[in-house]
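Visitor: Got a predicted model here, sequence first, then my questions.
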Amino acid sequence: MGLTSKKLLVLVIVLAVAVFVATIWLWPRLSRKGFKPIAGRVGLLFGGQVAILAALGLAINSYFGFYASFADLFGTQQDPGQVVDYTANGGGGKNGLEHVGFQGVGVPGGGSPAKAGRIEKVQIKGEKTGITTPAYVYLPPQYFQKAYAKQHFPAAVILTGYPGTAESLITRMKYPQTATEHIQQGRMQPMIMVMLRPSVVPPRDTECMDVPGGPQVETFFTKDLRQSISANYRVGTAAVNWGIMGDSTGGYCAVKMTMRHPDAFSSAVSLSGYYSTHNDPTTGDLFGGSAQLKNENDMMWWLKHKPAPNVWVMVTSSKEGEWNYSRTMAFIKAVKDPMQVSSIILPSGGHNFTTWNRELPTAIDKLAQHLTQ
């Protein structure tokens, strides 16, 4: 049973209940003096608390999608998935992309890719950076239709927060399901989505930076990933063909990489993202002692000291419940031409999936509108 297995969650809950019942049942017998009764009481109390905390932890992880496996939780090396000879293009993967498998989208008609699209699981290895990470690629229904056989599609990179799991973009955020429904309804143009987490060198949180003497994550996203996807799918290579969207840390990465690399991404959406970063125990030393590098990863500093890039970004927040509200309003005010900014500001909403699911349907439509084929 894996970390996210419902069977494991149910088993731990049953265990917690069993220890609670045992405590009630055995406590009178263990009320005597002596080492053994005292040890028994301590064991029951300790075991019960551990079981309850484990059940709560598993339930919270299942809801928020922090960790996908025990290896992910403890930061040990994970073996890559088994590669199979499959691709939507009818050939083997190239430019560092390996196809691992595929699945339906999970909407009515989901068994037919030409009606509902398809989700492919891939392994991407960066040619320039050497970074290897799993991802999911959503292909819209039109990708499999004869009328669109020679058409290239816009693409968007979709990022989780930190630590996050790519699976949560499918199971909790429902990006593929929303995209298929909106495409079928004529609300958005067909768009390919590449879904993954920003922490591509787990367990370290690099904040999507090229870390001095460390992993070159910014280069991976702005060059390696785009080249790999464009080489294996019908996606354009120009910035106007590419957007990026994410929540929390993923939102910060989306806005930052679009502003810093308008030659890679022309549009970005940040759901509850922030605008600067700093060193902490999860990041390690990101700046190598360089104040300039720290400044250049602060988007408020960038707006004040650098020429405004010709890009579009959307930022979101809530007047009550989100800690980034005042910074978001300051960011909006600081944007200058030719950069364009839009926002979704909710009356209330916390930093969680419930809030992001309220913002996602409108945000993904707007992102698609700003990309070209």
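Guide: Received it, and whenever you're ready, just let me know what you need.
Visitor: From here on, just use CA atoms for contacts and neighbour counts.
Guide: Fine.
Visitor: As a check, name the ranges of all strands in the stretch 201-350 of the chain.
Guide: 242-247, 267-271, 312-320, 340-348 (DSSP state E, counting those that start in this stretch).
Visitor: got another, please set it beside the one above:
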Amino acid sequence: MGSALSSLVIIGTWFLLVLGALSAICWAGCVWMARRRRAVAVGLGFLAALLMLATAADTVNAHYGYLPRAADVLGLTSWPTASVREVVGPAPRPHPDGAVVHLPIAGVHSGFGTHSALVYVPPQYFTEPDARFPVVYLFHGSPGIPLDWYRAGQAAKTGAALARAGRPAILVAPPLGHGWLDDSECVDRPGERIETYLVEDVLPTVDNLLRAVPDRSGRVFAGISAGGFCALNLGLRHRDLVGTIVDISGLARPTHSGGMTGLFGNRPDLAAVTAANTPESYSATLPPNPPTRVWLSCGLMDFGPLGDIRKMALALYGRPGFTTVLRPRPGGHDFGVWRPALRDGLRWALP
């Protein structure tokens, strides 16, 4: 049953047509039974209304590609899993497609608390006990949570494909806030120091507990939407720690519903702090070293981020010390763009 739900795609045209047809049949039955058996008519009407709501919800879901499978809607795991003990301990059993683990990471330096990152480890991690692997840090969007990378983003599937192609990597999806609606922009702000959490807590924990390549050459920052801004801004601000950036549909400036005061707080150096976290402003002053690779992608119908992505490509292309690639693709601001963009971006990013 679990396997069937894992493979049942609910965002395809035929699934939506079936839902719509069932709704129409129930409405027709409701009308036909209205003067015959009132209780049956009420039941059919209620079922028709539920099917209409499901059809509308799934139409929106199909547009964004957020929950592709029935298992995702039901909160079931549709990817291979392992325990932390199998990953950090000796003699693990093989996992042919790799596995995803929940890795607790304490906010020792940030004060952010202890939160679990969703970590994919490739099959070679279990069969090659002396090997070390590059690490891709996956930054989710806002609204969003790390789980999005494995449901809509299909990160485990991408990781397994990379491993089969001889490019095995560890994929780490950490939390970037306290909840689904928390738009931290991955900065340090009053009450929430996400930049410090990522740089001083997450990276060292991964290096200490997992067989990661523990230097900038083995680290990739990758993100979508608000997470794309995180990857770009953190990657450019910490070039000593990361060698490659994959920015998908990210803006080149911080945004927040409360403005910059809502993001950074009411502080006397607000303008300077904002500028220091605005890649489109500071990119012109970046030194050539250490060398940095930047891969930029966005949907051609995603006009706001597309403009910023192109702006960053122009700012970085040809600059000493930067290798910059721009790969726009058909589509908008959704996982229909982000899934293949992540796949192609990591193929480029990983050796």
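Guide: Okay, I see it. It should be emphasised that the depicted structure is a prediction, and the values quoted were computed from it without experimental measurement.
Visitor: Now the TM-score, please.
Guide: Scored by TM-score structural alignment, normalised by the length of the second structure, the superposition of the two chains gives a TM-score of 0.74; 312 aligned residues with a CA RMSD of 3.9 Å.
Visitor: so what's the alignment partner in the first structure of Val220 of the second structure up against?
Guide: Aligned by TM-score structural alignment, Val220 of the second structure pairs with Gly243 of the first structure. Contact analysis of Gly243 of the first structure by CA atoms under 8 Å, 6 or more residues apart in numbering lists 155-157, 265-268, 367, 371.
Visitor: what about the second structure, which of those hold up?
Guide: Retained contacts for the contacts of Gly243 of the first structure in the second structure, judged by both residues aligned by TM-score structural alignment, their matches' CA atoms under 8 Å, are 155-157, 265-268, 367.
Visitor: Pipe those into CSV and attach distance to Tyr138 of the first structure and neighbour count per row.
Guide: Shown next, in CSV, are these (distance: CA to CA, whole Å; neighbours: other CA atoms under 10 Å):
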residue, distance to Tyr138 of the first structure, neighbour count
Ala155, 10, 33
Ala156, 10, 25
Val157, 10, 23
Phe265, 18, 28
Ser266, 20, 26
Ser267, 19, 32
Ala268, 18, 32
Leu367, 16, 23
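Visitor: how near is His140 of the second structure to Ala117 of the second structure?
Guide: Going from His140 of the second structure to Ala117 of the second structure by CA to CA, to the nearest Å gives 12 Å.
Visitor: that older thread, now, the kept ones among the contacts of Gly243 of the first structure that are in helices?
Guide: Counted as lying in helices by DSSP state H, out of those, are Leu367.
Visitor: out of the kept ones among the contacts of Gly243 of the first structure, who's nearest Val21 of the first structure?
Guide: Val157 (49.2 Å; CA to CA).
Visitor: what's the counterpart of that closest one in the second structure?
Guide: Using TM-score structural alignment, Val157 of the first structure pairs with Tyr137 in the second structure.
Visitor: residues in contact with Gly179 of the second structure?
Guide: Taking CA under 8 Å, 6+ apart as the test, what Gly179 of the second structure contacts is 144-145.
Visitor: For it, give its distance to Ala341 of the second structure.
Guide: Distance, Gly179 of the second structure to Ala341 of the second structure, by CA to CA: 25 Å.
Visitor: Also His238 of the second structure?
Guide: From His238 of the second structure to Ala341 of the second structure the distance is 23 Å (CA to CA).
Visitor: more crowded one of these two?
Guide: More crowded of His238 of the second structure and Ala341, by other CA atoms under 10 Å: Ala341, with 25 against 13.
Visitor: contacting residues around the aligned partner of the more buried one in the first structure?
Guide: Alignment note: Ala341 of the second structure maps to Glu359 in the first structure; criterion TM-score structural alignment. By CA under 8 Å, 6+ apart, Glu359 of the first structure lies in contact with 271, 316, 344.
Visitor: preserved in the second structure, out of the residues you listed?
Guide: Where the second structure agrees (both residues aligned by TM-score structural alignment, their matches' CA under 8 Å), those reduce to 271, 316.
Visitor: Can I have the buried ones of the contacts of Glu359 of the first structure as a ChimeraX selection?
Guide: To isolate the buried members of the contacts of Glu359 of the first structure in ChimeraX, using 16 or more other CA atoms under 10 Å:
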select :271,316,344
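Visitor: Please produce TSV containing the contacts of Glu359 of the first structure, extended by distance to Ala18 of the first structure.
Guide: Formatted as TSV, the entries for the contacts of Glu359 of the first structure read as follows, by distance: CA to CA, whole Å:
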residue	distance to Ala18 of the first structure
Leu271	41
Thr316	45
Ile344	47
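Visitor: Does anything pack onto whichever strand or helix holds Val42 of the first structure? Which helices or strands?
Guide: Under the criterion of DSSP states H and E, Val42 of the first structure resides in helix 35-64. Using 3 or more CA pairs under 8 Å, 6 or more residues apart in numbering; DSSP states H and E, the elements in contact with helix 35-64 of the first structure are helix 6-26.
Visitor: so where do the strands sit in the stretch 51-200 of the second structure?
Guide: So, for the stretch 51-200 of the second structure - with DSSP E, counting those that start in this stretch - the strands run 99-106, 114-121, 135-139, 170-173, 188-189, 192-193.
Visitor: Map Val246 of the second structure onto the first structure.
Guide: With TM-score structural alignment as the criterion, Val246 of the second structure matches Val269.
Visitor: Not counting its neighbours along the chain, what's nearest Gly43 of the second structure?
Guide: Cys30 (7.8 Å; CA to CA, 6 or more residues apart in numbering).
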